[in-house]
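Q: build the 3D model from these lines:
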Amino acid sequence: MQTITRVAELRRTLAKSRGADQRVGLVPTMGYLHDGHMALIAASQAQCDVTVVSIFVNPTQFGPNEDLSSYPRDFLRDEGLCRDGGVAILFAPETQEVYTSHFETFVEPGDLAKPLCGVFRPGHFRGVATVVCKLFNMVQPDVAFFGQKDFQQCAVVRRMVIDLNLPIEMVTVPTVREQDGLAMSSRNRYLSKEERQRALAINRGLSAALDEFRSGERNVEKLIAVAKRHLEAVDRLQYLELVDSDTLKTADSPLRRPAALCAAAYVGSTRLIDNVLLGLRTR
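A: Presented below is the predicted three-dimensional model:
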């Protein structure tokens, strides 16, 4: 595995792979890797000849009172996990390599960035879209791999790929969970033992709604109510919404299109997000 910090060196190295007609996969991360990231790496390994993992804690997607300075970092551990996972290139640029001193050009996403997390984290998806677009231009992958846990992020990036005619296939990998059902997240390390137990309420609520959906329930309000009954253990429920999978607009009742039940909640001082997909049966 090669660890590269400069864009110029990255491009020179990948030019050899493209010259050999090799398929390049990109797994963009902010580091502190867990099994969810490893699932993305495994998916890339299965579909591509060369896997690139980027590690970059992107400052432009953090708000002024968010956890940029304390976001978990362990580069040596991440490097070892990437090596063990068969990654060909670990791209770990410094901030000044990504955002030069006079940087002023951003990607401004549209309506998909406005609901859900967009309401509570203004500017977040502007930062996400910008850094992902930059990584796409730096790596120029054939395929990019993202996790379903960040459902809205996937929707925003997919729209950007279409709207900007980026020649990249985007693959979404199902959410990976701990044995107890908690969605894998780098921020899980913030939770105390007691908070972690209460955090399980998020998945319990979403799973209960999914079970009701599978049993035939199609009323949006009832599905949300089923999930909400399980969420009393969290300290603050930021949102619990059932949205159309394509538009992220509030889903119409009765459900006739694929939808996603999305939640964001604080347990202690830790903000957690999760979702389940409600795909409709074909008859």
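Q: make it CA atoms for all contacts and neighbour counts henceforth
A: Fine.
Q: give me the contacts around the helix ranked longest in the chain.
A: If you go by DSSP state H, the chain has its longest helix at helix 193-214. For helix 193-214, the surrounding residues in contact (CA atoms under 8 Å, 6 or more residues apart in numbering) are 180-183, 188, 223-224, 226-234, 261, 263, 265, 267-268, 274-278.
Q: what subset of those is buried?
A: 182-183, 188, 223-224, 226-228, 230-231, 233-234, 261, 263, 265, 267-268, 274-278 (16 or more other CA atoms under 10 Å).
Q: follow-up on the earlier one: now what about the following helix or strand past the longest helix of the chain, what contacts it?
A: Per DSSP states H and E, the first helix or strand lying C-terminal to helix 193-214 is helix 220-228. Defining contact as CA under 8 Å, 6+ apart, one finds that helix 220-228 is touched by 204-209, 212-213, 217, 240-242, 251-255, 261.
Q: among the contacts of helix 193-214, which are in strands?
A: L261, A263, A265, V267, D274, N275, V276, L277, L278 (DSSP state E).
Q: ok, which pair from these is furthest apart?
A: V267 and L278 (25.2 Å; CA to CA).
Q: what is the burial count for G86?
A: 15 (other CA atoms under 10 Å).
Q: L191 and C133: what is the separation?
A: 32 Å (CA to CA, to the nearest Å).
Q: show me where the stretch 51-200 of the chain has helices.
A: 75-84, 95-98, 117-120, 124-139, 151-163, 193-214 (DSSP state H, counting those that start in this stretch).
Q: now these as JSON lines including distance to A43 and mean neighbour count?
A: What follows is the helices of the stretch 51-200 of the chain, written out as JSON lines (distance: least, CA to CA, whole Å; neighbours: other CA atoms under 10 Å):
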{"stretch": "helix 75-84", "distance to A43": "13", "mean neighbour count": "15"}
{"stretch": "helix 95-98", "distance to A43": "26", "mean neighbour count": "13"}
{"stretch": "helix 117-120", "distance to A43": "27", "mean neighbour count": "16"}
{"stretch": "helix 124-139", "distance to A43": "18", "mean neighbour count": "20"}
{"stretch": "helix 151-163", "distance to A43": "16", "mean neighbour count": "18"}
{"stretch": "helix 193-214", "distance to A43": "24", "mean neighbour count": "19"}
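Q: I have a second one here; can you model it like the first so I can compare?
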Amino acid sequence: MQTITTVAELRRALSNARRASKRIGFVPTMGYLHDGHLALVEASRAQSDVTVLSIFVNPTQFGPNEDLSTYPRDFTRDERLCRDADVAIVFAPDAGEVYPPQFETFVEPGDLAKPLCGAFRPGHFRGVATVVCKLFNMVQPDVAFFGQKDFQQCAVVRHMARDLDLPIAIVTVPTVREADGLAMSSRNRYLSEEERRRARAISRGLFAAADKCRSGERDVEKLLAIAKGHLNEIDRLQYLELVDYDTLKAAESPLLRPAALCAAAYVGSTRLIDNVILA
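A: Purely as a prediction, here's the structure:
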């Protein structure tokens, strides 16, 4: 495994793979890896010849009062996990490599970035789209892998790749969960034992609504009410919405198209997001 910190070195390292027509898979992360990230690596190794994993805590997707400075980091551990998972290249640029002096060009996503998290984190998806576009150009992969937990991010990235004619297949990998149902997230480490127990209410609510949908319930308001009925233990619900899978517009009753039931909630001071797909 190679650990690389500059774009020039990365391109040199991948040049032989390209000459040999090897398929390059890419897993973009902000580090502090967990089994959810490793599932992306596993998917990449199954679908490509060379796997590149990036570790970069992207400052442009954090708001002024968010956790950029305290976001969990453990690069030594991340390297070990990548080596054990047979990652070929860890790309770990610093902020100056990604955003050089006088950087001023951003990717501005459209309507997909406005609802859900976009309504509460202004500028977040502008930062996401910009850094992902830059990483795509740096790595130039054939296929890139993202986790379904970040449902809206996946939608924004898919449409960006399509709209900008980026020759990259975008693969969404199902959410990996803890044994108790909590969606794996680097931010779970912020939770105390008591908060962790209460955080399980989020997935319980989503699963309950999904079960009802599979049993034939197609009324949007009833499905939302079922999910919300399990959320009494959280401290603050930021949103709970049922949206069309493709457009992210509010789903309508009766539910006839694939949709996503999405939630963002605070348990203690930790913001958690989760979703389930209803088909």
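Q: where does the TM-score land?
A: Here the TM-score for the pair of chains, by TM-score structural alignment, normalised by the length of structure 2, is 1.00; 279 aligned residues with a CA RMSD of 0.3 Å.
Q: closest one to V7 of structure 1 among the helices of the stretch 51-200 of structure 1?
A: helix 124-139 (6.2 Å).
Q: how about that closest one, aligned to which bit of structure 2?
A: Mapped onto structure 2 using TM-score structural alignment, helix 124-139 of structure 1 spans residues 124-139.
Q: mean deviation of the matching stretch from structure 1?
A: Taken over the aligned residues, the distance from stretch 124-139 of structure 2 to structure 1 averages 0.1 Å (mean CA distance after the TM-score superposition for structure 1).
Q: contacts for that stretch?
A: Contacts for stretch 124-139 of structure 2 (CA under 8 Å, 6+ apart): 7, 10-11, 26, 28, 52, 58-63, 98, 106-109, 113, 118, 153, 156-157, 160.
Q: before we move on, back to that, please render the ones in strands among the contacts of helix 193-214 of structure 1 as TSV that adds distance to Q148 of structure 1 to the earlier fields.
A: TSV is the format used below for these (distance: CA to CA, whole Å):
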residue	distance to Q148 of structure 1
L261	12
A263	13
A265	17
V267	21
D274	9
N275	8
V276	9
L277	9
L278	13
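Q: and of these, the nearest to G80 of structure 1?
A: Once CA to CA is applied, the member of these that ends up nearest G80 of structure 1 is D274, at 27.8 Å.
Q: and the residue lying closest to T5 of structure 1 once chain neighbours are set aside, how far from D252 of structure 1?
A: Using CA to CA, 6 or more residues apart in numbering and skipping residues adjacent in sequence, the residue nearest T5 of structure 1 is P93, 4.3 Å away. Look at P93 of structure 1 and D252 of structure 1: by CA to CA, they are 44 Å apart.
Q: likewise for R121 of structure 1?
A: With CA to CA as the criterion, R121 of structure 1 and D252 of structure 1 are 25 Å apart.
Q: before we move on, what about Q179 of structure 1?
A: Distance of Q179 of structure 1 to D252 of structure 1, given as CA to CA: 33 Å.
Q: so which of those two has more stuff around it?
A: Between Q179 of structure 1 and D252, counted using other CA under 10 Å, D252 has the larger neighbour count: 16 against 7.
Q: contacts only, for the more buried one.
A: V220.
Q: same question for L14 of structure 1.
A: L14 of structure 1 touches V139, counting by CA under 8 Å, 6+ apart.
Q: mean shift of the host helix or strand of it relative to structure 2?
A: Per DSSP H and E: L14 of structure 1 is located in helix 7-19. Mean deviation of helix 7-19 of structure 1 from its aligned counterpart in structure 2 after superposition (mean CA distance after the TM-score superposition for structure 1): 0.5 Å.
Q: so that helix matches what in structure 2?
A: Counting by TM-score structural alignment, helix 7-19 of structure 1 corresponds to 7-19 in structure 2.
Q: list the buried residues of the matching stretch.
A: Result for stretch 7-19 of structure 2 [16+ other CA under 10 Å]: buried residues V7, L10, L14.
Q: ok, the residue lying closest to R121 of structure 1 once chain neighbours are set aside - how many residues close by?
A: The shortest distance from R121 of structure 1 to any non-neighbouring residue, by CA to CA, 6+ apart, is to G63 (6.8 Å). By the measure other CA under 10 Å, the count of residues near G63 of structure 1 is 15.
Q: so who does G63 of structure 1 touch?
A: Counting by CA under 8 Å, 6+ apart, the residues that G63 of structure 1 touches are R121, P122, G123, H124.
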